[in-house]
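Trainee: coordinates only, sequence not included:
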């Protein structure tokens, strides 16, 4: 027993106790004692004090024992908790420190703190953040202290921290009051978000560059929903090209806008996207708000926007380019035909003139008067053949012309009675809108032929009661002649071949009327633009005003 140690403190007896000591003559000890009939024991704390007689001799001792099992368990739990805290603290990927409440001096820092800030442990322990001058923005420190005083803790406070080499790191700072080594301390944890912020900034700049490129692009661009095809964002070039307002497009699909000339175009594009993930410079035909048909190179690529799949679409309008290519090809064919006609025209016309003359002589003889109608028919057919040869000859680009400075309106006024008469015969109307235009270099006879061909085509395109409009006006440096009908428009198949020799939709047409118009325009260094739709067609002949 513990009393025995008062009298004979043997080493063998000391081994029975976890803790043993002496305070003066009093012996104290701590040890584990098995309990009878139990599968566990108890931790006991005991003291033994000696009794002395009048001569100072030990005659006895008094022993006091108490069960400290609960305290021992609490000590054990606390030790385990501290060990867990230190392991979690040291292993944490966050920048962590324990500091004094009063002055902020660091008591303990983890390895991540040392690695991130570049200081050694000796340079940190016992020094405050203020002394280290790690706050890049002192105002952020004052705001953090104010939050800590008001709420008792801090959550994700943005802080710019200066590390040892002078670089600035950005972090989200959290502070909690804890008990550490028996005293109240501050647990400081910071999540370094410098790379995240840099990535966000790069993303912001990238999105800004994309937005600038998207909205300032000269070609039409739109972002649509991959599933529904509804437009989410469109640039100004898209609106300018299609003629729609932004509110008429956003939230609507191409199908609802009747954008595609052919209904299955979008399905073909989606199949290509599904197979290849991208569409590049696919030739498409689309309709503007006014119904005008345009030709374009269509490109699309799948992108992710706000977590959803979208289509980034670019539409490069190549209508004018296509028209130019067709114009060059058509003019080359016209010139070839004109050169051939010029080569053989003389040889054909001479015998035709001789035949016509003899037919006139025969028709004047009294004994052949019964055949006069036949002679007239043959002479008429010869004249018709001669006019066709004349049209052939007009196709040649080197056909001689006589230019004079003339007013386009004056030429139109000279043939207006003929045009009005043609319209009246077909129960149709002609409206004239001749604005003041300057004199330009023109061949009067060729311009008459050009106008009559355009007018007759327009009249034939309309039903009875239709109105043809002839307009002249100035557009910048150009003088414009416009002939507008209100027919059903020109189909795409015909429009692509417009101006090609021998292409005609009329049963008795030669297909040379419009080619002659294009040839005449070319000799006048003019161009012909065509705008067609379900409500009619407009031919605009654009003459250069300046320098003529």
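Mentor: That came through, no problem. Just so we're clear, the structure is a prediction, and the values are computed from it rather than from any experiment.
Trainee: contacts and neighbour counts: CA atoms only from here.
Mentor: Fine.
Trainee: List the contacts of the nearest residue to residue 293 once chain neighbours are set aside.
Mentor: In this structure, residue 293 finds its nearest non-sequential neighbour in residue 287, 4.5 Å apart by Cα to Cα, 6 or more residues apart in numbering. Neighbour list for residue 287: 242, 258, 259, 260, 261, 293, 294 [criterion: Cα atoms under 8 Å, 6 or more residues apart in numbering].
Trainee: Quick one, which of those residues are buried?
Mentor: Buried subset of the contacts of residue 287 (neighbour count, 16 or more other Cα atoms under 10 Å): 242, 259, 260, 261, 293, 294.
Trainee: Out of the contacts of residue 287, list just those in strands.
Mentor: 293, 294 (DSSP state E).
Trainee: Return the distance of the residue nearest to residue 293 relative to residue 256.
Mentor: Residue 287 sits at a distance of 12 Å from residue 256 (criterion: Cα to Cα, to the nearest Å).
Trainee: okay, pairing it with this:
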């Protein structure tokens, strides 16, 4: 069959794969591709060599090439053919991996094997690269701190997980692989997994979806899930990365709680609190107390500074405050006056600190309203001043009648004056002594009454039924005898003529009011004393045509130690009378009021319960 032999020879020589003929364990023929593959110059360098001579001493599995070559050829003889991988040596000593196909042939020349070598260097390189890639992936897969899981999309069965999964959930690889995450109940909300799968199917991935995972000991942890769809074994799988954010979630919750606590403290603080930017002073937030104290709403305040809102009464006080704050980072108890919701400015103590909000320097200001304390402080200073004036005035008021009494008694008792004065003059002297004694008694009574009131004691009342007309006539007659004023009495004919009062104390009231009317009005002017019915009360009033009082004087007329005119030329007195008058009227369950116009006169009126007694009438 010469034609067939020719065709085989052509195929043998022109094959791209290396082909060789082995007879009795030796290469007896090879094609050109073999020479090229091994890097030899001609076939003669290869022919008559056993396979192991063209191989390294050991194969990749560690076996001697000589032993393994005999083993592979024997298998081919027994089976008829055999395919395996083999490392050959090029002429330059480099190794070339090949896939060897041995086919047993029947020949008269002995044991014959047809050999085909196919270069698998590129496949080996690809396999090596794949192996290295898998090694790198596995290293990353196992060492990355985030949890990585590969699950089948159709049923959630876990194909693989990394070691971090154990630290997050407490489930080991052995417990998870081959089982469904739904079966293990590791998703707190099963719907979260469905949302992940649905989004992956729609857009191909999920990024940082927050979910809750349950650990093996039933502890819930927060995680951010990122996922991609991958194909494994020709089936869609889910590559999922879980980032444990439990600490971050706890910190976030703690921050929210802290912010809520701050907000509650901020809002509940009874003092106005302001948060503003340091650079331009624009307000970022104010509390409810600020709105109430200033009358400026939060919306009106936001975005404006204190200058825009005209809060500072003295704008020159604002700059030193800001300068001190920027220099030292804090200010404590800086006193300044501020405009308030009312017309009267408030005095406040400012305490401020520089804080950072979103990395921007801001000011936290707390304003303590000390307006009441300042008023009390001024009142105390004024009271001390009034007391000092009272002591000086009291000494003077006491000295004057005492000096008069002593002077007249010396005149009446001195031997050198015996027979000098007539009986009429002596009677005048006795009258002066008596009047100054009464004056002295009244001063002492006033001081004792004030002392009693100051100690919290009530003024004792000894009530009796008296005639209103007789009471007024008796009091007015005293002033008519000694004064130049016209004093008139007007009585309401419709009122009851009787009233139950402490006649001594009400006489004290009327005498004080009438005395003031006379003191503060011109001589020969008229003082009108009236009594009339006012429902269930009897209203008494004393009107003069004197100098009158302004609003400030009227508001203080009942203050202890206060005198409308405190100058050296003023009408004498201790400033106690009207405070005692008010107390006596209130002890009678009555009320007292003052109406006055400067240069026109004053009317003092008081009401007493019209308790006309049914008992015996006393003499006033």
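Mentor: Yep, that arrived. Predicted model only: the values in this text are computed from it and were never measured.
Trainee: if we can go back for a sec, how about TSV for the contacts of residue 287 of the first structure, with distance to residue 440 of the first structure added?
Mentor: Formatted as TSV, these follow (distance: Cα to Cα, whole Å):
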residue	distance to residue 440 of the first structure
242	34
258	42
259	41
260	41
261	40
293	32
294	32
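Trainee: Which other helices and strands does the longest helix seen in the first structure contact?
Mentor: Identified as the longest helix of the first structure according to DSSP state H is helix 319-364. Applying 3 or more Cα pairs under 8 Å, 6 or more residues apart in numbering; DSSP states H and E, we find helix 319-364 of the first structure packed against strand 293-305, helix 372-394, helix 513-523.
Trainee: which of the residues in the longest one are buried?
Mentor: The reference is to helix 372-394 of the first structure. Here helix 372-394 of the first structure shows 372, 375, 379, 382, 386, 389, 391, 392, 393, 394 as buried, counting by 16+ other Cα under 10 Å.
Trainee: circling back to that earlier point, what does the residue nearest to residue 293 of the first structure align to in the second structure?
Mentor: Matched to the second structure by TM-score structural alignment, residue 287 of the first structure sits across from residue 339.
Trainee: How about residue 257 of the first structure?
Mentor: In the second structure, residue 257 of the first structure lands on residue 309 (TM-score structural alignment).
Trainee: which ones are touching the spatially closest residue to that match that is not a sequence neighbour?
Mentor: Closest residue in space to residue 309 of the second structure, ignoring its immediate chain neighbours: residue 301 at 7.4 Å, by Cα to Cα, 6+ apart. For residue 301 of the second structure, the contact set (Cα under 8 Å, 6+ apart) comprises 283, 285, 286, 309.
Trainee: Likewise for residue 209 of the second structure?
Mentor: If you count contacts by Cα under 8 Å, 6+ apart, then residue 209 of the second structure has 196, 224, 225, 226 around it.
Trainee: mind running it again at 7 Å?
Mentor: 224, 225, 226 (Cα atoms under 7 Å, 6 or more residues apart in numbering).
Trainee: Which one of those residues is nearest to residue 75 of the second structure?
Mentor: residue 226 (53.1 Å; Cα to Cα).
Trainee: Buried residues of the host helix or strand of that closest one, list them for me.
Mentor: Residue 226 of the second structure is located in strand 220-232, with elements delineated by DSSP states H and E. Neighbour-count burial for strand 220-232 of the second structure, counted by 16+ other Cα under 10 Å, picks out 220, 221, 222, 223, 224, 225, 226, 227, 228, 229, 230.
Trainee: quick one: which of the residues you listed is nearest residue 51 of the second structure?
Mentor: Relative to residue 51 of the second structure, and with distances defined as Cα to Cα, the nearest of these is residue 230, at 45.5 Å.
Trainee: Trace that closest one over to the first structure, please.
Mentor: Under TM-score structural alignment, residue 230 of the second structure pairs with residue 178 in the first structure.
Trainee: so where is stretch 81-93 of the first structure in the second structure?
Mentor: Stretch 81-93 of the first structure maps onto residues 133-145 of the second structure, going by TM-score structural alignment.
Trainee: OK, contacts around the spatially closest residue to residue 455 of the first structure that is not a sequence neighbour?
Mentor: Sequence neighbours aside, residue 483 is the residue nearest to residue 455 of the first structure in space, at 6.8 Å (criterion: Cα to Cα, 6+ apart). Contacts for residue 483 of the first structure were tallied using Cα under 7 Å, 6+ apart; they are 454, 455, 469, 470, 471, 538, 539, 540.
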